[in-house]
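> sharing a model prediction with you, sequence too.
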Amino acid sequence: MSTGFKEEFIDAVKQLVVEKGISEEMLFTTIEDALVAAYKKNFAKSHAKEQNVRVWVNRDTGETHVYSLKEVVEEVYDDVIEISLEDAREISAKYNLEDIAEIEVTPRDFGRVAAQAAKQVVIQRIKEAERTLIYNEFITKEFDIITGIVLRKDRGNVFIDLGKLEAVLGPNEQMPGESYIFNEKLKLYIVEVKKSSKGPQIVVSRTHPGLVKRLFELEVPEIYSGIVEIKSIAREAGSRTKIAVWSNDEEVDPMGACVGPKGIRVQNIVNELRNEKIDIIKWSKLPEEYIAHALSPAKVLSVDVDEDGKSAKVVVDDNQLSLAIGKEGQNVRLAARLTGWKIDIKSKSQAESLQNEESNL
């Protein structure tokens, strides 16, 4: 390497160590390994490609030296990997039989090749370091919410700018009926952060129940502080969500805290989710009470639970049956997912008719 380049090279290495947090010794070792390969490719004779070679780079000056490593033997059978004791002691009197002698074989114009190889290693290490830094930054945000900007759509995927990288919003993670407009800001849930050969890959979602949970944490200080807990969420993205909440403080109404003054808190979340309906219900450790709340906005007359089968028979007024079941069964379906109970709903007249049939048997 030329003197100017050597100085620039050492400065670049030291700067890389400071800025990217890479181990200096590891970086030099990687460079030295690359220089061994460069030497064998460009300078070793065809019959000598298998020779043992060590490259040493001076950590202060950038001076590069190549050494052929040969075992000291009494009789030489292969001069590529062996050296006689007599010849070894001409290099240094310290050598004895079975020692490994180092013979400098630095080619005269090795500096040019060394500079190119070192440059490639440094560039590669910078890329790897940047990928690691980005991965380390985003892995802490896994299962959290992030704001991104819509870049483009391609083959059903939406590409989102997250600042330091692009994320892909796949078709299954997109809310039904939601359009994605260039430069539009979106709140997204980070489902997974993965390492790949091309760098970190971020899987984001607009449909995950975790998005609703994080939005409530952002909007409701009582949830963020832990006074109000989100016990369960059931979601059909773009259509409806049920969220069960509980207060650890008797003086704090969990549902009121989530709705907010004049409904502003829940309305902000509804706006972010493009008018997705949100039912906020009060969680209860009593399954009968919890199931009745979960079927809101329908009013329930009675709940009969079977603990063993984790199933419940619910009776509602005749005029409440369609509301309890919901359009295409959505309300009861979400209530079942929210509570973890199988729910069978009947109207009051259906229940009475069934009861009369059973008593006549």
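Yep, it's here.

> from here on, contacts and neighbour counts on C-alpha atoms
Noted.

> helix or strand for the residue lying closest to I100 once chain neighbours are set aside, which one?
Excluding the flanking residues, the one nearest I100 by C-alpha to C-alpha, 6 or more residues apart in numbering is E71, at 4.6 Å. Per DSSP states H and E: E71 is located in strand 64-73.

> for that strand, packing partners?
For strand 64-73, the packing partners by 3 or more C-alpha pairs under 8 Å, 6 or more residues apart in numbering; DSSP states H and E come out as strand 52-57, strand 82-84, helix 85-91, strand 100-104.

> which of those is buried the deepest?
Across these, averaging neighbours per residue (mean count of other C-alpha atoms under 10 Å) puts strand 82-84 on top, at a mean of 22.

> how far away from the center of its chain is that one?
55 Å (C-alpha atoms, centre = their mean, to the nearest Å).

> need the residues that contact it.
Residues outside strand 82-84 that contact it (C-alpha atoms under 8 Å, 6 or more residues apart in numbering) are K70, E71, V72, V73, E74, E75, V76, A101.

> just checking, the fifth one touches L97?
To tie it back to what came earlier, the one meant is E74. Yes. E74 is in contact with L97 according to C-alpha atoms under 8 Å; the separation is 7.1 Å.

> now do the shared contacts for these two.
Shared contacts of E74 and L97 (C-alpha under 8 Å, 6+ apart): L85.

> gap between I233 and I281?
I233 sits 10 Å away from I281 when distances are taken as C-alpha to C-alpha, to the nearest Å.

> A48 too?
The spacing between A48 and I281, counted by C-alpha to C-alpha, is 78 Å.

> now do K198
44 Å.

> more neighbours, those two?
Each of K198 and I281 has its neighbours counted (other C-alpha atoms under 10 Å); I281 has more, 22 against 9.

> second one coming, line it up with the first:
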Amino acid sequence: MNTDLFEAMENLADEKGIDREVLYEALDAALVSAYKKNFNSKTNVRVELDPSDGELKVYSRLKIVEEVEDRDLEIALEEAQGIDPSYEVDDVVENEVTPRNFGRIAAQAAKQVVTQRVREAERGVIYNDFVDRLDDILIGTVQRMDPRYLYIHLGKIEGKLPINEVMPAETYNVHDRIKVYVTKVENTSKGPQVYVSRTHPGLLKRLFEIEVPEIYEGIVEIMSVSREAGDRSKISVHAEDPEIDPVGSCVGQRGQRVQTVVDELNGEKIDIVHYSEDPVVYISNALSPSKVIDVLVDEDEHATTVIVPDNQLSLAIGKRGQNARLAAKLTGWKIDIKSESEAEEDGLLSSNTASRNDDDLVHDDEQ
């Protein structure tokens, strides 16, 4: 008698991609509520749904007790055993009480409750979809903006891109397509909230993972990333196989791979350097494109003093200290840079150090 109702539920499950059990649980709760409301019943009831033949039945449930205190909820043992001698105390007696017109009433009453459950289930599906995309890149379309956020259409949901996580000098118009990095997914009372970024270091890492097959396959590993979005970044890379050049893999033939990433980041400069477990070599590489004479390591303070040629001091420090700052973030070491003449005055240069060839330490060219 309720075939249309069940068919609607099945179609809804298929259309929304929602588990049928979730919908039928919602329908069950709605029908129990509808029965009690429309028939002014205080009795506990159970609804039995049979989608295969469209049957819908309602059963009253009375608990068997020695002495009845509430006839809406209980039945005496003696009376229950008059129905079936096998009944005992604490058993439940069920009796079908399905009203003749219950199908129509139930469908009307269930609509609002089921709609709410469907909305919740849809939100759950969306939340799970986007939780799986955390720390990943998505392509979206700019929908609108306000003083706090750019709102990015990501298919099933609108992502929030904080204004302070838009790269400097980037401007967007409605309907512009952009790549964003998913930083946070929250399940709130208003539904799932997805936050994205254009400045997060993870965006740079994921772009290289997409662009460089050796990284995707695990042959080359990105060890660290430091980034000042829109201006300059550094990444360190490593390959276990000595036959593999990790820097060359990231740069690509004629610089094509790194240039693709640079273009996506609107010209952001990217230094790609070799990772090393030796802090002397690693920090020397990280300060690329400057050359390094020596690196003095203080393990206790996790700090280093780097000595560079006099004519390389400005290059090593970088504009507004950027090169040194990025190198420190990349390596995790404190870095104090001194020119060769300063080091001599401070007695930091030994005769061996002073005579060392600049090329004794490994350096990587700026990309």
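Thanks, I have it. Quick caveat: nothing in here was measured; it's all calculated off a predicted structure.

> find residues that contact each of I233 and I281 of the first structure.
Common neighbours of I233 of the first structure and I281 (C-alpha under 8 Å, 6+ apart) are K242, I243, A244.

> and the second one? What does it align with in the second structure?
Matched across to the second structure, I243 of the first structure falls on I235, judged by TM-score structural alignment.

> hang on, the earlier thing: wait, the residue nearest to I100 of the first structure sits on E98?
Yes. E71 of the first structure is within contact range of E98, at 5.8 Å (criterion: C-alpha under 8 Å).

> higher neighbour count, those two?
Set E71 of the first structure next to E98 and count neighbours by other C-alpha under 10 Å: E71 wins out with 23 against 14.

> how about the contacts made by N157 of the first structure?
Contacts for N157 of the first structure (C-alpha under 8 Å, 6+ apart) come out as V168, L169, G170, P171.

> return the residue of the second structure aligned against it.
Under TM-score structural alignment, N157 of the first structure pairs with Y149 in the second structure.

> E102 of the first structure too?
In the second structure, the residue matched to E102 of the first structure (TM-score structural alignment) is E94.

> longest helix in the first structure, by residue count?
Secondary structure of the first structure per DSSP state H: the longest helix is helix 110-139.

> quick one, what contacts the alignment partner in the first structure of Y35 of the second structure?
Under the alignment (TM-score structural alignment), Y35 of the second structure pairs with Y39 in the first structure. Going by C-alpha under 8 Å, 6+ apart, Y39 of the first structure touches F110, V113.

> tell me which helix or strand Y39 of the first structure sits in.
Going by DSSP H and E, Y39 of the first structure is part of helix 24-42.

> ok, and for that helix, which residues are buried?
Residues 24, 27-28, 31-40 are the ones in helix 24-42 of the first structure that count as buried (16 or more other C-alpha atoms under 10 Å).

> give me the angle between that helix and strand 64-73.
80 degrees (axes from the mean of the first three to the mean of the last three C-alpha atoms, to 10 degrees).

> centre of the chain to helix 24-42 of the first structure, how far?
Distance, stretch centre to chain centre, for helix 24-42 of the first structure: 33 Å (C-alpha atoms, centre = their mean).

> got the angle for that helix vs helix 110-139?
Going by the same axes, to 10 degrees, helix 24-42 of the first structure makes 130 degrees with helix 110-139.

> show me where the second structure has its helices.
Residue ranges of the helices in the second structure, as given by DSSP H, are 3-16, 20-38, 77-83, 102-131, 201-211, 213-216, 246-251, 256-264, 279-286, 313-317, 322-331, 340-345, 351-354.

> nearest to V295 of the second structure, out of these?
In terms of C-alpha to C-alpha, the element of the helices of the second structure nearest to V295 of the second structure is helix 279-286, at 5.4 Å.

> ok, and the closest non-adjacent residue to G210 of the first structure?
Excluding the flanking residues, the one nearest G210 of the first structure by C-alpha to C-alpha, 6+ apart is Y189, at 6.7 Å.

> can you find the partner of the one you found in the second structure?
Matched to the second structure by TM-score structural alignment, Y189 of the first structure sits across from Y181.

> ok, that match - contacts?
Contacts of Y181 of the second structure by C-alpha under 8 Å, 6+ apart are D135, D136, I137, L138, V196, S197, R198, H200, G202, L203.

> the fourth one matches what in the first structure?
Aligned by TM-score structural alignment, L138 of the second structure pairs with I146 of the first structure.

> what sits against its match?
Under the criterion of C-alpha under 8 Å, 6+ apart, the neighbours of I146 of the first structure are L162, K187, L188, Y189, I190.

> just give me the neighbour total for the alignment partner in the second structure of D79 of the first structure.
Matched to the second structure by TM-score structural alignment, D79 of the first structure sits across from R71. When counting by other C-alpha under 10 Å, one arrives at 12 neighbours for R71 of the second structure.

> please apply the same query to G177 of the first structure.
Neighbours of G177 of the first structure under the rule other C-alpha under 10 Å: 9.
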